[in-house]
Each structure stands twice: as C-alpha cells, then as structure tokens.
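In: show me how the following folds:
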Amino acid sequence: MCCFTLDRVDLSTVSSNLSHMSTSSPVTSQVVLRGVPVVGGVQCGPVIRPGRLPVVDAPAGDVEESARAAEAARFSTAAAAVANRLRDRAGRATGAASEVLAATATLAQDRAWLGAAEKRIAGGAPAVRAVAEAVDQFVALFTQLGGLMAERVTDLRDIRDRVIAELSGLPEPGVPLPDVPSILCAEDLAPADTAGLDPSLVIGLATTLGGPTSHTAIIARQLGIPCVVAVDGLDDVAAGATVLLDGTTGTLTVDPDPLEAATAVTAAQHAAEQARQWTGPGATADGHTVAVLANVQDGAAARAARQTPAEGVGLFRTELCFLNRDTEPSVAEQAKIYGEVLDAFDGRKVVIRTLDAGSDKPLKFAGHPDEANPALGVRGIRIAEGNPGLLHRQLEAIAAAGAATGNQPWVMAPMIATAAEAKSFADAARTYGLTPGVMIEVPAAALLADKILEHVDFLSIGTNDLAQYTMAADRMSADLATLTDPWQPAVLALVAMAVRAGAAVGKPVGVCGEAAADPLLACVLVGLGVTSLSAASAAIPAVGAKLSQVTLQQCRDAADAVLATATATEARAAALTLLQ
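Out: Sure, this is the predicted structure:
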C-alpha cells in the first residue's frame, strides 16, 4: 500500500450508517437473478447475511486536550488487537486464505491510514470518528486511483468496522454461524469473513460486487463452495429467503420450485460424487495425457494438496515468506520453506514462481516508489531491476532446497513482458542449475511467445492478470466482471497464441490461473493445446473427472467453437453444447 500526503486530500464525513445494508424492497417471489459464475455446483438453502457494525455514535464534541494522548493510545491498542487477530487467523489458515488474511493484517497496521486517524485524534476527534473519517478518506482515494488499489476498499472498510467494534466494546462483525446449511449473500465479503467459512454450513456464496478473481472467488475455489459474483439485484434478497444457487450457470433463483430445486441439487451432488471418485492421472477419455497440478503457497498447503490426485505443483507462490517482514528472509530461511513443498511432492514436478510482490503486495525492505497506477508499475520481475540481489538470493535458496531434498524444481518469473526480460531471468536461473520458465500474464508476452521461448524451457499462463490487462478492466470491479471473465474470447485467443508457440518448438505450456479450476474451461484449454492445468486443491477432482469424460477431439471442437464467438456468454454456451 502506498503512502499519500494526507493534508492534500479533502476529508469526508463519517457515514451515518456503517451497515451497508440495502434499503430497497426485498425480493420475496420467485425470480432468477444473474451474475458471473465462479465456482460450479448447485445448492439450495436459506439466505444468511454477514453481521455489520451497528451505528456507533461518537461522543459529541471534541476530546479534551488533556485526554487526547489516552484516546490515541486507546486507538493504537484497538488497531493492534485487530491486526493481531487477523495475523493469528492467517497463521492457522493455509493457501489463498492465509495470503489474503496476512495482507489484510498488514493493511490494518499501515502507517498511512493509522497516521490519518492519529492526526484527527490529536486535533480532538474521538477515536471512533477519527477511524471512520480516516478510512473514508482512503476509500475515496483508492476508488479514484482504480486498479489494484481499488481492490483494497472492501478490506479497508472491514478493518474500519473491526477497529470501531473493538473501540466500542462490541463483538467483531462478520459472518454468523448458521444453524442449518445456508447460502451466504452479501454486497461483498472481506478476506477475514471468507477465509473462516465452514463449508459444511455455508454451502454457497453470492455477492453483489467482486469479480472472478476477487478474494471471495479465490477462497470459494479453495473451499469448493459454489459461488456467483456480480449478481444484479442481490441486495434486495432478504435474509431467510430460500434460494437456489447455480455456480455453473451463474444464477440465483429466489423461492424456487421445491421439486425442481431438489432435482438440480441431486444432479449436482451426483456429479460431485463422480468427481470425488476420480483418482488420476490427468487424461481425456481417449488417453491424451494432461498433467493436473496444484497451486500452493506453503508447506501446509502442499501437504494438503498431496492428499488429492494432484500430480505435482504447477504454481508455488513464494510471497508468503516475504510479506509482513521488516527485513528480507535469509537464504537459509527461504530454503527451509521451499524444501517443505519439495518434500511434500518428493519425486514429482514442482514449479516455483519467484517473488511476485509490488502493487497491492508491497515489501517493506524493497524500497517501492509511490506509483499513480501500481498495477502497471514496479511489480513481479520488475522489482529485481532495482533489487538484483533479491532475485539471486531467492534463486540460490531454491537451488539449495532442491539439493537438500533431491527434488529439483522448475522456476518461473512473473510479469515478464519482453524477450530480453525472459533471457535475463533464464540466464540467472541456469547459473544455479534451475530449469527456467516465465509467466504469460502480459498481452505483449503472449504476442511474442515465440521470441520468449527462444530463451526459456516452458511457459505458464496466468489467466487472472492476462484477463485484466487484455480487457483493460480492474479484475475486482463488479461493474467490469463480465470483461474479466476468463471465458472472454480475446483472452482465450492470446492463450491459443502462446500455446501454438510452445507446440512449434516442443516446449510445454501450462495454465495456472483461476481458469484452470473451471472443469468446462479446462477442457477448452486442453483443446487449445495446453499441456498442464494447475488449480486450487479443492478444484482438482472436478477438473480431472471432467477431462476423463470427454475426448481430445471434443475438446478441440469446443476450443474452435469458443474462439469463433464474440462474448464470454457465447463462449461458455458453445462449450456447454459440445462438452455436456
């Protein structure tokens, strides 16, 4: 998170209601609402909504000057308590949940908004009012900046509500524990809400905001909970209403016909049971092999993935051991962390992505500049240019982990945009005896994949950022969620281009973005020529099972049909017709 000159930003007044609940007339009769499908599956149940902080009135007038130091201390204690709870949750979680909770804990302690609140308290504002005004200020600023900065608005508001609850002696706001399996509906969900969900009780998710790669979507995939985002009209669905959620078609039916709902849920459960019985390895019905791999980011996640049919790791995110640290972890510290993942998949393929920080994941020790548009700034491999030792020490640690475990990893760089960047990274990786590859996340890299492949041994396509940059659309924006849908034909055309470049020289091209977790889209990707699919552990059985039910020719026919469409909706419908 960047720091800003607070004095130059107009202060907003505290909202009279922090609940964000809709005041529209509730939807009570049968109606079908549509959104963007994120995680497949069908569930039916009553709606629950997250608890929000009730209206908390700050004391009238200003705090006496003699009491302001104590008020500032009270605020600091509350903010630290919230950050510590988030950090504790991150430590107990794994995978994507751990990452987003850790990032939110960092945001809770960011000096920019804390300093803004402290300045107001020093001027006499009570702590509750100071928190609300400081957060409102940064919400307005982040919204104006757009891009990845706008993604943090939900997190900031969540932190605001938790700190105000702490200051007011109220229970922390969040998702209630339902008595029966329920569908969680919300305007948006903060990481702390989503990461702690019990999938046996929260059986479906629907949000008004968010996109296919929002925190809600990513954690829903990790938990295997059917999910639809950017649902138009969702705010008008009352808590307690019965809804049928279809995460495959992207619909939410209010007050569904009981028999039709039961039939749909039963069919989905049957498909899920078939998926659970799939044991691998990845292949189509006619024997075309496709490696089905796991996305992990620490040893615990890797050990959990090892309990699935995953054949290896297609994406090991290494950011977790760098974030929330004042100093760079030593080579020995890094090697120990990487070794845990290599041990978990002993003798199997493990692809390690080098540090993908910057933008919304700043490093305290890397000297990030303030940037007007961080999503297009110094992030990923670009950090290495200003911190060359950082990359070389990480490569040294990866090589050391490989030597210690006897499992030699592959290594890839994020945010590569040019062939020259690819060559520089490959040369460095080979110095340590590592097999080099790069991520295809920037359209320029897809367009020049043949030139990049002159220097590296493999490509891995990150569809999340590729969609965002191809469509010039913030991947967290609900208004633009249809644009960042990985089914967009323009995005898939770039995937096809990169895959053809790999096939021409006999080098593997995999997909490790969220697109690989969609069983239907996974078949299309195989039809395009993708050689491996890497997804969240929870998605692996469904992806593998779907592939085993279709032939390679069906996948190719679906891929051709999808590339001939003009919209994501048409693309999904074309694939459904040919593959289901």
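
In: please make it C-alpha for all contacts and neighbour counts, starting now.
Out: Noted.

In: now Glu82: how far from His368?
Out: If you look again at residue 82, you'll see it is Val, not Glu. Using CA to CA, to the nearest Å, Val82 is found at 26 Å from His368.

In: quick check, Val163 in contact with Val82.
Out: Yes. Using CA atoms under 8 Å, Val163 makes contact with Val82 at a distance of 6.3 Å.

In: could you give the number of residues near Leu447?
Out: 18 (other CA atoms under 10 Å).

In: how much space is there between it and Pro486?
Out: 18 Å.

In: again with Pro374
Out: 22 Å.

In: the two: which has the busier surroundings?
Out: Taking other CA under 10 Å, Pro374 and Pro486 do not tie; Pro486 has more neighbours (26 against 22).

In: now the more buried one, what's its secondary structure?
Out: coil (DSSP: H, G, I helix; E, B strand; the rest coil).

In: tell me which residues touch it, please.
Out: 212, 463-464, 467, 492, 515, 568 (CA atoms under 8 Å, 6 or more residues apart in numbering).

In: go again with 7 Å.
Out: Residues near Pro486 by CA atoms under 7 Å, 6 or more residues apart in numbering: 463, 467, 515.

In: so how many other residues sit close to the second one?
Out: Other residues near Ala467 come to 28 when the count uses other CA under 10 Å.

In: how about it, nearest residue that isn't a chain neighbour?
Out: Thr484 (5.3 Å; CA to CA, 6 or more residues apart in numbering).

In: I'd guessed the one you found sits against Met476; true?
Out: No. The criterion here is CA atoms under 7 Å, and Thr484 misses it with Met476 at 8.7 Å.

In: between the two, which has more neighbouring residues?
Out: Neighbours were counted for Thr484 and for Met476 using other CA under 10 Å; Thr484 has more, 30 against 24.

In: check contacts around the more buried one.
Out: 212, 467-468, 471, 473, 475.

In: name the nearest residue to Phe365, sequence neighbours excluded.
Out: With CA to CA, 6+ apart, the residue lying closest to Phe365 is Thr327, at 5.6 Å.

In: ugh, typo on my part, it should be Pro443
Out: Pro443 sits nearest to Thr470 (CA to CA, 6+ apart), 6.1 Å away.

In: compare with the first, here's sequence two:
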Amino acid sequence: MSELRGVGIGLGVAQGPVVRMTEAMPAPDETPSSIGAEAERARVREAISVVAQELTARGETAGGSAQEVLEAQAMIAEDPTLQDEVDGRIDAGATAERAVHDAFAGFRATLEAVGGYLGERAADLDDIAQRVLARLRGVDAPGVPDPGHPFVLVARDLAPADTALLDLDKVLALITVDGGPTSHTAILAREKGIVAIVGVADGFTLANGDTVIVDAAAGVVTVDPTADEKDRAAQRAAARMSADAAPLTPGALADGTPIALLANLGKPADAADAVERGAEGVGLFRTEFLFLSSSQAPTIAQQRESYRELLEAFPGKKVVVRMLDAGADKPLAFLNDAHEENPALGLRGIRALRASEDILREQLTALAEADAQTDADLWVMAPMVATVEETVYFTTLARDYGLKTAGVMVEVPASALLADRVLAHADFASIGTNDLTQYTMAADRMLGSVAGLQDPWHPAVLRLVREVGDAGSRLGKPVGICGEAAADPMLAVVLVGLGATSLSMAPSALADVRHTLSERTLDEARSLAQVALAADDAAGARKAVADATAALSPHQKETTS
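Out: This next block holds a predicted model:
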C-alpha cells in the first residue's frame, strides 16, 4: 500500500481499478499533398465544421459552465485567423493534417504568450486539433476510454469536452497529474459532483488495473488498499449518499449561527438546478454570457429579459449580480481590444466599464427595470475594485438608477487592506478568492507552471480575507465569498471563522458545505481560522486545520426558535 497526494475537490471518496487516458495521436508526417490545395482546404473545412458542431452539441447536452467552455471551443475552432494559417500552409504544399497540426501549434504558442483568459484557451487548442485530425484521418478522437466496467480515470488533464460528458455511471473518480483547485477540470468536476483529486504529481506511476481509493476530502490516493481500508471507504461513501439525500435546510453552524449558502450562476437557465439543490439565493451572477458571444453589446431590452428570468427564479431571495467583468483578460471588441503586455493587470473590470460608461449605464438601466418587474432582493456589485474612489463612483451611480444595494468585489489586495474605508461607502463586499489569490501570490491563475501557488489556503490570502471580515463586522456590513474557495468544505469553515457571513459556490457543492458547517460552532470556526493563519504556506494550513478538525467532536446543529 502506498499513497499519492494532490488537491481534493469536495468531500467524496471512491474506489476502483485505474484506467489511463488514451494518449494523443502522433504528429502527421511532412509528406507533401498529392491531391492539391483546393481538395485539402475542402477537407479541412468539412472537418472543422463537424468538430465545431459536435462541441456545440456536447455543450447543449452538458449545460452549466461546461456549455460556456465548449461553445468557446467551437468558436476557436472556426476562428478566421486560424483558418488563414491553415490555408497558408496548404497553399505551400502541406497536407490538411500537417497544416492543421502546425497552424494550431503556432496559434497555441501565440495565445500562451498573451496569457490571461486567452492563455487559458491555449490548452483547449490541443483538444480541438486532435479532434480535427481524427476527423481527417477517419478515426475516433483520443478521449475518455470505455473499458466496459466502472473505473478510476487517470489523465494528465482533461479537455473540457471530455469532462463535460463523463459517464458518471462508469467514471468512479478522476485523478489528474496537472491542474489546481481553480483549473477548468476542477471547476467542472465540482459542478458535476465527480470525486476528483487534481495536481497528483506522481499520478503516472499508476498503471491500468491498479486498485485505488480516491479520498478527495484528504487529497490522498491510496494504491493497493487493504480490505479494511476498502470497507471504510465504502462506508464513508454510503454515509455521504445518505447526507446528500437529507432534507434541505438553510446553511447554519452547529450553534445555530446562520451562514447563507448561495449559488454561483453563469446564466438564468442554471437557476432551476440551484433551487433544487437548496441554494438560498445567488451570490454571484456572471453577466458575461450576454456579451462574450456578441460582436456588439446587447440591447437594454435583451439584458432586461435575461435579468428578469433570473430574478423570477428567486422570489424574495437575495440575488447578487456582478457587472460585466471583461476587458484585457476577456477582450471585447466593443469594450477594449487594445493589446496589453500584462492583461491581468490591465484595463479590466470596473476600469474597463468606466472607460466605456455607456455599457455600464445600460446594464444598470436593464437591472433596474428587471428589478421593478420582480420580487427578488437584487444586489449589484462592481468587479475588480481597487480604490475607495472606484467604490464611491460605482455605488453612487448604482443608487442613482434606483438600485438600493450596491457593493464591490474584493479581488485586489489594495481593496482588502482598505476594506474599512471601502465598506464605509459600499453596502457589502464579496471576496473573489480566485483573483485575490492570483494577485496576492503574483501567480497567473491560468498558468499551469505556477498552479501550486494558486491556492486560497495560503495564509497571506487568508489574512486579507480576515481584514475584510473584520471590517464588515465593525461596520455591520455583509461579507460574502464567491470564489472557488467557498466550495471547499473545510476551507468554508475557516472562511466563516475569518468573518464571512455568506458563501457562494457551484450548486453541486452546496450539500457538502452545508453538512460540514453544521458540525462546527462559530467558536470552533474562529479557532480553526487561527490555526490556518499560523501556518507558513497553503499545504501547512490545510494540514493543520485537518489535524485540528480531527481532534474535535462533530456537533448536532442546534435548532433556534
């Protein structure tokens, strides 16, 4: 028996035989075309068209965040610039296969150099290229194998198209060598409720047929477990299934302290699943879906209808809408398409909206009109706020449009360190732990080479969370968490101990977080937060809190009259 370690996603545990992911197809040879450029171009266009249609269809089947990712992949596949690169190589005598391979590789290198959102898309190009090459060769694209029995999948990483449509009756758990807690694989695994451990550096030491236990709660893969270990894992899995089937209750600690459990949503159609899973409202509604697939900004009427559909799904409940978070790392031609050397530090979020204030005003108008037509408790917030002046600018403007609750996203260390002054003007703060971690650790969250630093457990990040929590407590202002950190059940307890009053996450994570919170009192949460703050690094904080938690007895949640 041996153990491998990585970052677990959620609290699940599963066991079964290992099946390794199929390796990518080799590069085509450089033999010149024998059928001519026109025929080669026709082959490429047919293959790309079919692949784009397949990706779009997979997205429609998968829904949720997976649909957004797959639709983005389909758009990349049909990018005119990429097509021109392919055509140029074909005109020079290359076969369709070789032209696709070389053009995609060159485009990938370009996107990696840009970094940010586009840098993240670079990894998707490998999957698209493999699918196009498979179509050209008339073979099945490399992907998730089907051994005919349930298995634990081991891969370097998964393409979004593979993660989105994993057969959960066959794939018992997922182990990846690459990736971190905020990678696409981790986010989609969490959304689909897949037992997963990412960033397992020694994952390729596992061979087909090896029996493993995948313990996401501990972040441990146990190889060749004993019979007793298998029995304990099976009992834990059964207990977790029973907990998932328990009646839905509002989020609260064991002593009755309420902690609102909210959902992160990307479009109105996602609301029904969130409600079914017990979301008490929405802590982050991303409005980008209205803008990123358009060549021009949507009209006020188009926006109003989407916002109204969302608000109608949560009558009487809090719905926090984030204003458009685009520009620089998510470039929009009608907002900001200027090249920037360091897009993560460029004209994005509230900065981009101020530079194109008409878009911000149209969003506020549409939200105010939707609010007037519905009964939800609408809150609005500005992304990437770094200064007190930006806070005053946004909250004043929002209130001018009749929106009664206006707050800010705390994603920049500057706004965390001045949280007391920011919250003197804002009605609430919502901490985006993904970006806050990125900027605190100077580690691009889209860059695999520094994924180890992109960990919200780091005490430096937690200290900034504490600054915001303390300011909120002193001023009587709510402080929410809407980054991926809120979906980590053990970290969720720590965040509450640091002053968070609500937690927002992918709907599939709600059950685990609800159960874990119910076992801890507020005093215990605060004590565990101090344990995490005393550590030197993220791994140390995670282990120290796990050890301290193991020494505590679980509580039954007290009822309040």
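
In: TM-score, when you put one on top of the other?
Out: The pair, once superposed, lands on a TM-score of 0.93 when counted by TM-score structural alignment, normalised by the length of the second structure; 549 aligned residues with a CA RMSD of 2.0 Å.

In: one step back: compare neighbour counts for Val163 and Val82 of the first structure and give me the winner.
Out: Val163 (29 against 22).

In: residue contacts, the equivalent of Leu547 of the first structure over in the second structure?
Out: For Leu547 of the first structure, the aligned residue in the second structure is Leu517 (criterion: TM-score structural alignment). Residues in contact with Leu517 of the second structure, defined by CA under 7 Å, 6+ apart, are 252-253, 493.

In: rerun at 6 Å
Out: Leu253 (CA atoms under 6 Å, 6 or more residues apart in numbering).

In: for Asn295 of the first structure, same thing?
Out: Taking CA under 6 Å, 6+ apart, one finds 314-315, 534-536 in contact with Asn295 of the first structure.

In: if you set the cut-off to 8 Å instead, what comes out?
Out: Applying CA under 8 Å, 6+ apart to Asn295 of the first structure gives the contacts 313-317, 512, 534-537.

In: in PyMOL, select just the buried ones from the residues you listed.
Out: The PyMOL selection below is limited to those of the contacts of Asn295 of the first structure classed as buried (16 or more other CA atoms under 10 Å):
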select buried, resi 313+314+315+316+317+512+534+535+536+537
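
In: now the contacts of Asn295 of the first structure in TSV, with distance to Trp278 of the first structure and secondary structure?
Out: Below are the contacts of Asn295 of the first structure laid out as TSV (distance: CA to CA, whole Å; DSSP: H, G, I helix; E, B strand; the rest coil):
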residue	distance to Trp278 of the first structure	secondary structure
Val313	18	strand
Gly314	19	strand
Leu315	22	strand
Phe316	24	strand
Arg317	26	strand
Cys512	21	coil
Ser534	16	strand
Ala535	16	strand
Ala536	16	coil
Ser537	13	helix
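
In: turn the contacts of Asn295 of the first structure into TSV, including distance to Thr266 of the first structure.
Out: Formatted as TSV, the contacts of Asn295 of the first structure follow (distance: CA to CA, whole Å):
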residue	distance to Thr266 of the first structure
Val313	33
Gly314	33
Leu315	34
Phe316	36
Arg317	36
Cys512	31
Ser534	28
Ala535	26
Ala536	25
Ser537	24
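
In: closest to Glu273 of the first structure among the contacts of Asn295 of the first structure?
Out: Ser537 (16.1 Å; CA to CA).

In: contacting residues for the residue opposite that closest one in the second structure once aligned?
Out: Aligned by TM-score structural alignment, Ser537 of the first structure pairs with Pro507 of the second structure. If you count contacts by CA under 8 Å, 6+ apart, Pro507 of the second structure has them with 191, 262-264, 273-274, 277, 279.

In: how about those residues in a markdown table, adding secondary structure?
Out: Shown next, in a markdown table, are the contacts of Pro507 of the second structure (three-state DSSP):
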| residue | secondary structure |
| --- | --- |
| Glu191 | helix |
| Leu262 | strand |
| Ala263 | strand |
| Asn264 | strand |
| Asp273 | helix |
| Ala274 | helix |
| Arg277 | coil |
| Ala279 | coil |
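
In: now Asn84 of the first structure, nearest residue through space, not along the chain?
Out: The nearest residue in space to Asn84 of the first structure (CA to CA, 6+ apart) is Ala105, at 7.2 Å.

In: and if you look at Thr95 of the second structure?
Out: Closest to Thr95 of the second structure by CA to CA, 6+ apart is Ser33, at 4.6 Å.

In: against Glu390 of the second structure, how distant is the one you found?
Out: In terms of CA to CA, Ser33 of the second structure sits 58 Å off from Glu390 of the second structure.

In: ok, Ser356 of the second structure next?
Out: Taking CA to CA, one finds Ser356 of the second structure at 15 Å from Glu390 of the second structure.

In: likewise Val7 of the second structure?
Out: 36 Å.

In: look at these two and report which has more neighbours.
Out: Val7 (24 against 18).

In: was I right to think the more buried one contacts Pro181?
Out: Yes. Between Val7 of the second structure and Pro181 there is a contact at 6.6 Å, judged by CA under 8 Å.

In: what residues are shared contacts of those two?
Out: Val198.

In: show me what Glu78 of the second structure aligns to in the first structure.
Out: Using TM-score structural alignment, Glu78 of the second structure pairs with Gln109 in the first structure.

In: what about Glu312 of the second structure, neighbour count?
Out: Count around Glu312 of the second structure with other CA under 10 Å applied: 18.

In: so what's the residue lying closest to it once chain neighbours are set aside up against?
Out: Once flanking residues are discounted, Glu312 of the second structure sits nearest to Thr374: 6.0 Å by CA to CA, 6+ apart. Applying CA under 8 Å, 6+ apart, we find Thr374 of the second structure in contact with 308, 311-312, 315.

In: for the stretch 401-550 of the second structure, just list every one of the helices.
Out: Assigned by DSSP state H, counting those that start in this stretch, the helices in the stretch 401-550 of the second structure fall at 413-417, 419-422, 433-441, 459-475, 489-497, 510-517, 522-533, 538-550.

In: by contact count, what packs against the shortest one?
Out: Counting contacts by 3 or more CA pairs under 8 Å, 6 or more residues apart in numbering; DSSP states H and E, the secondary-structure elements packed against helix 419-422 of the second structure are helix 388-400, helix 459-475.

In: many thanks, have a good one.
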